[in-house]
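Peer 1: sequence first, predicted model second:
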Amino acid sequence: MIFKVLYQENRAEVPVRENTKSLYVEASTEREVRFHLKDRNYNIEFIQLLEGNHLAYEQASENFKVESLD
């Protein structure tokens, strides 16, 4: 499954919408995604499972690069 993670790069800063970034992670569960990203200093705002038309829409974006949990 592919998850979209919305996050701020610095956990200590106040979240600002304009600074929100996203990344795509391939994992079995949301818990695996959180575990994989725990060592990064990210302020995770939201993790969303992508499937169906939403996944197809995101895949059409030039910024779509999936990070694997190796």
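Peer 2: Alright, I've got the coordinates. Residues are numbered from 1 along each chain as shown.
Peer 1: switch to C-alpha atoms for all contacts and neighbour counts from now on
Peer 2: Noted.
Peer 1: can you give me the helices for the protein?
Peer 2: Under the criterion DSSP state H, the chain contains helices at 30-37, 52-59.
Peer 1: just the ones you listed: most buried one?
Peer 2: Looking across these with neighbours counted as mean count of other Cα atoms under 10 Å, the highest average goes to helix 30-37: a mean of 15.
Peer 1: ok, and here's another one to check against it:
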Amino acid sequence: MIFKVYYQDSKTEVPVREKTKTVFVEGDSERDVRTKLADRPYNIEFVTAVEGKFLEYEKQSEDFKVLEIG
């Protein structure tokens, strides 16, 4: 399953909505995705599953790339 992760670049800075970034990660669950991203300095705000028409819509974006984490 593919998840969309909303995050800030730094855990030490106060979150600012205008600086929120997104990344797509493949995983089994939200917990699995958070575990895969644990070694990165991201301040994760929200993780949501992307499927169906929402996934098809996201795939139309030229910025759509699924992060490969082993």
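Peer 2: It's in. These numbers were taken from a predicted model, which means no experiment stands behind them.
Peer 1: picking that back up, between the helices of the first structure, which one is closest to Leu6 of the first structure.
Peer 2: helix 30-37 (11.8 Å; Cα to Cα).
Peer 1: contacts for the closest one next, please.
Peer 2: With contacts defined as Cα atoms under 8 Å, 6 or more residues apart in numbering, helix 30-37 of the first structure is touched by 3, 25, 27, 47, 49, 69.
Peer 1: and these, which are buried?
Peer 2: Using 16 or more other Cα atoms under 10 Å as the burial test, the contacts of helix 30-37 of the first structure include 3, 25, 27, 47, 49 as buried.
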